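K.L.:
Sequence first, predicted coordinates after that:
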Amino acid sequence: MIEAAKIWNEPNNKSHWDLLIDPAWAMFANLALAAGKAIRSAHPTLPRVLGGISPIDPSFMRNMQARGVIDHVDAVAVHGFPLDWNLWQIGEWPAKIEEIKAVISLPVWVTEVGVSSFGAEEVQAWGLSRTAELLIGRAPRIHWYSLYDLPSTWEATTRHKEAEGSSYYRHFHMGLLREDGTPKAAAELFGQYAPDMGLCQWFHFEDHRLDDAVRWMRRFGVRHLRTGLSWADSFRPNALDWFDRQMDALAEFDVTVTFCFTPEHRGLEPHHTSPPLDVNEFADFCAQMVERYCTKTGVASSLTTPPLREPTCVP
């Protein structure tokens, strides 16, 4: 079941949007407007969420409001990692949400929040409990990032790379489960907070962890999941077969699907962070995925008060 469509990921972070090409986000605004309209046309009630921002910046939201984007989404989202990357303390979470609420009159979702076990598993476990204490009841959706550690042979999706120093390697230790699938200390606690706290887990193309992830989410009692369908991956051979398999495996959960990543051959620059040559191509991809995985039944419930069970969207 798809409960929401998310337009891009961290558009104000250079790891996900090329700020040298589009420093004022005019191109991103055009992309978001086109996608918001296309999703609404494809499904009249499916909630649209603006890609989670990182850093949490009210001025970015004011920019999007001035460019008309906020009129074509139903919620906005924020991402925060105060124990790993942000220059603020974990206790500031309520204030950070209020900063966005002060400028945008839409629900504010927390679609990525997490703590790495880079320093110690005990730090991650404490951070999970403290995050739950601070956010449950304050945001209609909370997605813990993530279920799995990033495999050490993969590359983190960041343009900073090793220039971050030790911060880069924290990307590989964000999971409740280690790379080999064994649970960390935080995993023993997570079930206490599900389903009030969902998960964010990105599945790479033909990801070997998909079926095991479903078993773990059932064990934890997870209801809400955030994942992605990559526009760039849609050009791979057998892409729809993989998308179908992924969405079928996740059908029992309420899934927020993030649409993002520019195909290299369709960007102003050959990189997944590049603004596309034609924003309507991205919008068409969003609409096609919504039409493929959603049925136009039911009326979406209020975004401010869980549960959000409609519309029914299945493979």
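P.N.:
Looks like it arrived, so ask away.

K.L.:
use CA for all of it now, contacts and neighbours both
P.N.:
Noted.

K.L.:
Could you point out the longest helix of the protein?
P.N.:
helix 26-42 (DSSP state H).

K.L.:
Now do it: which elements does it pack against?
P.N.:
strand 2-7, strand 48-53, helix 279-293 (3 or more CA pairs under 8 Å, 6 or more residues apart in numbering; DSSP states H and E).

K.L.:
For it, what is the distance to the chain centroid?
P.N.:
Using CA atoms, centre = their mean, to the nearest Å, the mean C-alpha position of helix 26-42 is found 17 Å from that of the whole chain.

K.L.:
Against D207, how distant is H72?
P.N.:
32 Å (CA to CA, to the nearest Å).

K.L.:
now the helices for the stretch 201-315 of the chain?
P.N.:
Ranges of helices in the stretch 201-315 of the chain, per DSSP state H, counting those that start in this stretch, are 210-220, 239-249, 279-293.

K.L.:
Likewise for the stretch 1-150 of the chain?
P.N.:
Using DSSP H, counting those that start in this stretch, helices in the stretch 1-150 of the chain cover 26-42, 58-66, 93-101, 121-135.

K.L.:
ok, second structure coming up, stack it against the first:
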Amino acid sequence: MNPSATSPAGRSFGFVEWFRPGEYERTERLLPDILKSGANSLRTHLSWAEYLAPGGEAWFDWLIPKLGAEIDLLPCIHYTPPSMSRTGRSNGAPQVLKDYADFVDHVLTRYGRHFRHVELWNEPNNLLDWDWREDADFQLFCEMVGGAAYWAKQRGWKPVLGGPCPFDPMWLNLMGERGVLGVVDAVGFHGFPGTWDSEEGSWGGWDMHLGEMRQILDRHNAEAEIWITETGYSTWRNDEMEQARRFMKALQVPADRLYWYSFADVPPDVAVQEGLWFDPRHYHLGAVTHENQPKLLARLLMEGGIERLRDVTRLATPHVATGAAPIVITGGSGFIGSNLAESFLAEGEDVIVLDNLGRPGVDQNLAWLTERHGRRVHPVLADVRDLRGIEAAFTDAKAIFHLAAQTAVTTSLVSPLDDFEANARGTINVLESVRKAGRKAPVIFASTNKVYGALEDLEMLPMDDRYVPADQAVRDFGIGENRPLDFCTPYGCSKGVADQYVLDYAKSFDIPTAVLRMSCIYGPRQFGTEDQGWVAHFLIRALSGQPISIYGDGKQVRDILHVDDAVAAYRAVHAGISRVRGEVFNLGGGPQNSVSILLVLREIERLTGRPLEIDFGDWRAGDQFFFVADTRKLEDQLGWQPRIRWKSGLSHLADWLTEHRFDGRAPIRDRLRVTA
């Protein structure tokens, strides 16, 4: 057993995943990640109806051996072929009840070497899976499943009775009185606390329901085990932290086996069950999205198993004392957010760090803050897209810095709806939470220079290693706030919409707001990727000896700003909010910190003492040839100016990455000390 798969009680866990006929590629894609998560078992269905449909036999001939070779497999055998059903539907009893047992016997003969247990039917008291209107006393069901279970047990396999949903102790006791419980080795239980409205009135807690179940089993088959064959939590409101917490709670449940439903979300074009298209909760139960992007639960399991998940889910919201007026930083575990939080915490402020921990590495920033400042750090692990989940965090806030966002242009092009939800709706949720609190706390928003579009009207003069604007004023000072907005790419649109809403709330609702349209920020606590945080990403690749991909020719120019200077700018706006409410400022390194990508790469080569392997690709959508922020407005009105020059800042970041990302490996560290 994989040690990372064990729960705090020492029990392993598994996932539920229904694979539909023909999903060869999806199966090949999901299985390695299921194994990587630490799961050591998998529950999937083997549909009798699908098996007898055209192509069904070939599909299961491929699927069952494929899965069984990699993981402890539990096939759930259910769904009557409509042509053999008494009702003409797959949830009806077969016309000849023994046909089901014969099919189970066929499955055991054909595939039995790939599993030890076999589940007989799914949710038999649920009308969608078993038509109890045609079998009101479950006599047909008991005869059908009881015979199949008896024969499977005689042949050496361990039958599992499908879990009732919702749980019904009277139904389970009937199974005992009819003799079904006496011929099974385990009974399934389904429970989704917190997800379905239908459970709110009937859910009594794991201990109560499993206690009832154990009492019934002890009367009819004391040796039968209790398996949680389905439990889960839907992230339809984007509350991924709550899903991770529910998973940890499920691991504490006193059952003999646990299956989490499910590993992957259902694609939006697939009907979950007839009549259930309308309910979004059915489509967001996975640990990964339908596009196989890990949610927080899957990411933590893949990074470090249960121990990693436990460490992160232990983070809770400590009580903020009555009368305290904390500072709220959304995205407070991120790169800029954690540095900003540190600056306030160092002065004795209480800081609410509101973050969904969605980006890899940011939980390390939160751990760093809590280790340094203890109970003055108040983590609220929620998503700004979840209005109900974040409102309370703003109740007593005296200032809000809204940095939480989807930050990559490339991601916005792949998933524009998700980008809109995070950036536009998330910002409205923050503003409305502040308005509801009624304290008129200032809101300072992190916008982007992408709201100015690709700047295609600016004439550029190509030099050897950079582009230079033909306009002398732009060359001398950069792009000012009077530049017309020109939203480009879904990311530019979503941030631009948010930018304008923040400014309007100062006009419409008298909330003191300000906007900082940022250029490229870099520095310690940044976990850069190819899509966002390019300066840190280049250094990480260089320090690890990996090639670097450049999109375009590398002559594009940016004004890079060290995070310490960025924090100082946010602090200056906060301190002067009464004078600058409703204002927008460009924030970047300015002309003195303007660099081309090629120039940064050249300096990284000097710092690391090794040549870089560079690949050049096509230009990306909306990429600007040149952007340097004109920061004179910020300087004139608030006295701010950048203090860290880019070469010094780059050396500082390289040293920090070597220490914290690469464990201070001596060869690189010595080389940095010599060349910096």
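P.N.:
It's in. Since we're looking at a predicted model, the values are computed, not measured.

K.L.:
what's in contact with the longest helix of the first structure?
P.N.:
For helix 26-42 of the first structure, contacts defined as CA atoms under 8 Å, 6 or more residues apart in numbering pick out 5, 7-8, 11, 22, 46, 48, 50, 64, 67-69, 72-73, 275, 279-280, 282-284, 286-288, 290-291.

K.L.:
which of those count as buried?
P.N.:
5, 7-8, 11, 46, 48, 50, 64, 69, 72-73, 275, 279-280, 282-284, 286-287, 290-291 (16 or more other CA atoms under 10 Å).

K.L.:
which one of the helices of the stretch 1-150 of the first structure lies closest to D233 of the first structure?
P.N.:
helix 26-42 (17.7 Å; CA to CA).

K.L.:
in the closest one, what counts as buried?
P.N.:
Using 16+ other CA under 10 Å as the test for burial, helix 26-42 of the first structure gives 27-40, 42.

K.L.:
tell me which of those is nearest to Y169 of the first structure?
P.N.:
F28 (28.8 Å).

K.L.:
what about that closest one, distance to M64 of the first structure?
P.N.:
Distance from F28 of the first structure to M64 of the first structure, by CA to CA: 9 Å.

K.L.:
ditto for E188 of the first structure
P.N.:
40 Å.

K.L.:
pull the longest helix from the second structure.
P.N.:
Under DSSP H, the second structure gives helix 489-508 as its longest helix.

K.L.:
So which bit of the first structure is whichever helix or strand comes after that one matched to?
P.N.:
With elements assigned by DSSP states H and E, the helix or strand that comes after helix 489-508 of the second structure is strand 513-518. With TM-score structural alignment applied, strand 513-518 of the second structure matches no range in the first structure.

K.L.:
ok, now stretch 446-461 of the second structure?
P.N.:
Against the first structure, there is no aligned range for stretch 446-461 of the second structure (TM-score structural alignment).

K.L.:
sorry, back to before: quick one: the longest helix of the first structure to helix 58-66, angle?
P.N.:
Between helix 26-42 of the first structure and helix 58-66, the angle comes out at 60 degrees (axes from the mean of the first three to the mean of the last three CA atoms, to 10 degrees).

K.L.:
Give me the angle between helix 26-42 of the first structure and helix 279-293.
P.N.:
Using the same axes, to 10 degrees: helix 26-42 of the first structure against helix 279-293 is 30 degrees.

K.L.:
and helix 26-42 of the first structure with strand 2-7, angle?
P.N.:
150 degrees.

K.L.:
if I pick the spatially closest residue to L217 of the second structure that is not a sequence neighbour, what's in contact with it?
P.N.:
Distance criterion CA to CA, 6 or more residues apart in numbering; nearest residue to L217 of the second structure, sequence neighbours excluded, is A224 at 6.7 Å. A224 of the second structure sits next to 181, 184-187, 217 when contact means CA under 8 Å, 6+ apart.

K.L.:
any idea how far the corresponding residue of the first structure for W18 of the second structure lies from D278 of the first structure?
P.N.:
Using TM-score structural alignment to pair residues, one finds that W18 of the second structure aligns to E10 in the first structure. Distance from E10 of the first structure to D278 of the first structure, counting by CA to CA: 20 Å.

K.L.:
doesn't I521 of the second structure fall inside a helix?
P.N.:
No. I521 of the second structure: not assigned to a helix; according to DSSP: H, G, I helix; E, B strand; the rest coil it is strand.

K.L.:
Can you give me the neighbour number for it?
P.N.:
Using other CA atoms under 10 Å, I521 of the second structure has 23 other residues around it.

K.L.:
Okay, the residue nearest to L217 of the second structure and V160 of the second structure: tell me how far apart.
P.N.:
Separation of A224 of the second structure from V160 of the second structure (CA to CA) stands at 9 Å.

K.L.:
Quickly list what's touching both of those two.
P.N.:
Joint contacts of A224 of the second structure and V160 (CA under 8 Å, 6+ apart) are 184-187.

K.L.:
For those residues, pick the one with the most neighbours.
P.N.:
When the shared contacts of A224 and V160 of the second structure are compared by neighbour count (other CA under 10 Å), V184 ends up highest, at 27 neighbours.

K.L.:
can you pull the contacts of that residue?
P.N.:
Applying CA under 8 Å, 6+ apart, the residues near V184 of the second structure are 149-150, 153, 158-161, 224.

K.L.:
Mind doing that once more with 10 Å?
P.N.:
118-120, 145-146, 148-150, 152-153, 157-161, 221, 223-225 (CA atoms under 10 Å, 6 or more residues apart in numbering).

K.L.:
In PyMOL, select just the buried ones from the residues you listed.
P.N.:
Applied in PyMOL, the following selects the buried portion of these according to 16+ other CA under 10 Å:
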select buried, resi 118+119+120+145+146+148+149+150+152+153+157+158+159+160+161+221+224+225
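
K.L.:
which parts of stretch 103-121 of the first structure are buried?
P.N.:
Buried, per 16+ other CA under 10 Å, within stretch 103-121 of the first structure: 104, 106-118, 121.

K.L.:
I should have written stretch 598-616 of the second structure there, sorry.
P.N.:
Using 16+ other CA under 10 Å as the test for burial, stretch 598-616 of the second structure gives 598-601, 603-605, 607-608, 612.

K.L.:
which among these gets closest to Y100 of the second structure?
P.N.:
L612 (64.6 Å).
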